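In: can you look at this prediction? I've put the sequence above it.
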Amino acid sequence: MHHDDVGVPYVLMQKRSWWSHHGGTWGLPGGARDSHEDAVTSALREAHEEAALRGEGLRVQGVYLDDHGGWSFETVIAASAERLAAAPANRESTELRWLALDEVAGRKLHPGFAATWGEIQGAIRPETIVLDVANIVGARAEHGWWRDRAGAATRLLEDVAGLRLGHPVLAQWYPRVVAVVEGAAKSVPAVPGIEVVAAAGSGDDAIVEVVRDSRPWERVVVVTADRGLRERVSELGAEIVGPRWLLSQLGDR
């Protein structure tokens, strides 16, 4: 999946060869997963084998699970910054085409894909979680956190980096995570998997800038309980959840 210059999402679709199961229908490139593979590894391999796509230019956003009990379909959602060249790499496809999101339902779809497309398309947008670290650390209220704000912020970010965040649709979710730190916590070290933004001044202002700089088609969720900040980012189209949304997933009570 990729977005064009005005934010229209495009999905790479495969027209199945006539001799295959449900031949002549449209769906996603894919196939059987090897016993040693996870869903992402398998999907990237199949994308290369069927569409000559390489994984270097793709960012995996999540995995949708369609579980039938004993067997399942796993749809891996990945995005590219540009429209990658794709062509049938074996006899399983008669055509590969990038289709705008609103064009997909108009094709003759593979029944399995058609049954889940309504839910999958709602999870296609890139998603960014913005952490108001000072606010979340205060809500976490570790003993003595106010005496070592940098240490408390570092522990929070390390915990978040090791967490598999829950999503209402996706079985696995890999959002972009941006953590805004300020004041005494600006010295936190880099944490793999998290973009740390050190506020030059107000942390709230820095969060507003992160939201403002996001792409128009991106879903942005700000984690904060600060009422004034919630109003400011809401005006920019961001969604808001309180610190408890995150802390409950970390096992905090």
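Out: Looks like it arrived, so ask away. Numbers count the residues shown, from 1 in each chain.
In: going forward, measure contacts between C-alpha atoms and count neighbours the same way
Out: OK.
In: in this structure, which spans are strands?
Out: Counting by DSSP state E, one finds strands in the chain at the ranges 2-3, 9-16, 26-27, 58-67, 72-80, 93-100, 127-132, 172-173, 176-181, 195-198, 219-223, 239-241.
In: got another, please set it beside the one above:
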Amino acid sequence: MAAKDGDGWAICERGHRHWGIHGASGLLIVHRSEGGDPHVLLQRRSWWSHHGGTWGLPGGARDSHETAVQTALREAFEEAGVDPGDIRVEGVYHDDHGGWAFETVIATAPVRLDAKPANSESSALEWIPVGEAAGMKLHPGFAETWPAVSGAIDPVLLVLDAANIVGSRADGWWKDRAGATARLLGQVSAQLEYGLRGLPGGTLERWYPRVTMIVEGAAKGVRPVGDVEVVAAEGSGDDTIVETVRAAKPWERVLVVTADRGLRERCAALGAEVIGPRWLLDQLT
């Protein structure tokens, strides 16, 4: 394994030639302003490159030791000077061509980053309204995936009903509710490093959602771990979950994990989606 060991041409089962022996990935950065349309950062490829003059994403060949996210972040820094600390990765779209794949890493930025060409592979970088992107001269591969990718750019807020999730598996949680909740929290935090799969109705291969866990009763002393926010309910845990759903950003897709029928109905009435604990527990190691 070595840097740039992915450089080279590959032929997919469709008979197309692609750059990247181990596949490739690119970074799609999305910015939303309050009350405004979302914009995406697009790169115009230099004339000498493959499909030069078209618009697409900062990206390139994946090295054998890299994940799709690592490749996309590296390439965006090399080609556009994007600092990984200025964005938040939200998900990965997998475009399989048979024997070769391109993975679009979707990320969000709180501001329109002042990105400029950082090497000769880019001739321009511009923030484009999402609704206008389809009308541009897009890289053929990007144009093919854009309808699916553009429909999956909304970030996800995952709200966890900790008491209900803990109570759904018979592991002796009733002997130590706080300990069982802490174990669940640690497992969720660890899984987020790899992403979550199988989001209902989703098109992405993996998601990296913003996660809020609501705790109550004996578990109120559990402290946050990693990127998981922990909210201790002052009163009813169900009421706190409902308020968390209500406080979500307008563009966030909200998914609540609970099996409580009454809570499911209250959250659904606010436009949130609801799924049972098994979906989450099956992914945890």
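Out: Yes, it's here. All values reported here derive from a predicted model rather than from experimental measurement.
In: could I get the strands of the first structure as JSON lines with distance to Ile207 of the first structure?
Out: Shown next, in JSON lines, are the strands of the first structure (distance: least, CA to CA, whole Å):
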{"stretch": "strand 2-3", "distance to Ile207 of the first structure": "24"}
{"stretch": "strand 9-16", "distance to Ile207 of the first structure": "26"}
{"stretch": "strand 26-27", "distance to Ile207 of the first structure": "39"}
{"stretch": "strand 58-67", "distance to Ile207 of the first structure": "22"}
{"stretch": "strand 72-80", "distance to Ile207 of the first structure": "24"}
{"stretch": "strand 93-100", "distance to Ile207 of the first structure": "32"}
{"stretch": "strand 127-132", "distance to Ile207 of the first structure": "7"}
{"stretch": "strand 172-173", "distance to Ile207 of the first structure": "22"}
{"stretch": "strand 176-181", "distance to Ile207 of the first structure": "7"}
{"stretch": "strand 195-198", "distance to Ile207 of the first structure": "9"}
{"stretch": "strand 219-223", "distance to Ile207 of the first structure": "8"}
{"stretch": "strand 239-241", "distance to Ile207 of the first structure": "12"}
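In: hmm, who's touching stretch 205-214 of the first structure?
Out: By CA atoms under 8 Å, 6 or more residues apart in numbering, the residues outside stretch 205-214 of the first structure that reach it are Val130, Asp132, Val180, Val197, Ala199, Ala200, Val220, Leu229, Arg232, Val233, Leu236, Ala238.
In: drop anything exposed from the residues you listed.
Out: Val130, Asp132, Val180, Val197, Ala199, Val220, Leu229, Arg232, Val233, Ala238 (16 or more other CA atoms under 10 Å).
In: of these, closest to Val63 of the first structure?
Out: Distance to Val63 of the first structure across these (CA to CA) is lowest for Val220, with 18.9 Å.
In: the closest one -> the second structure?
Out: Aligned counterpart of Val220 of the first structure in the second structure: Val254 (TM-score structural alignment).
In: about what we covered before: what's the closest of the strands of the first structure to Ala86 of the first structure?
Out: Among the strands of the first structure, if distance is taken as CA to CA, the winner is strand 93-100, at 6.8 Å.
In: just checking, what packs against that closest one?
Out: strand 9-16 (3 or more CA pairs under 8 Å, 6 or more residues apart in numbering; DSSP states H and E).
In: where in the second structure does the strand it packs on align, residue-wise?
Out: Taking TM-score structural alignment, strand 9-16 of the first structure hits residues 38-45 over in the second structure.
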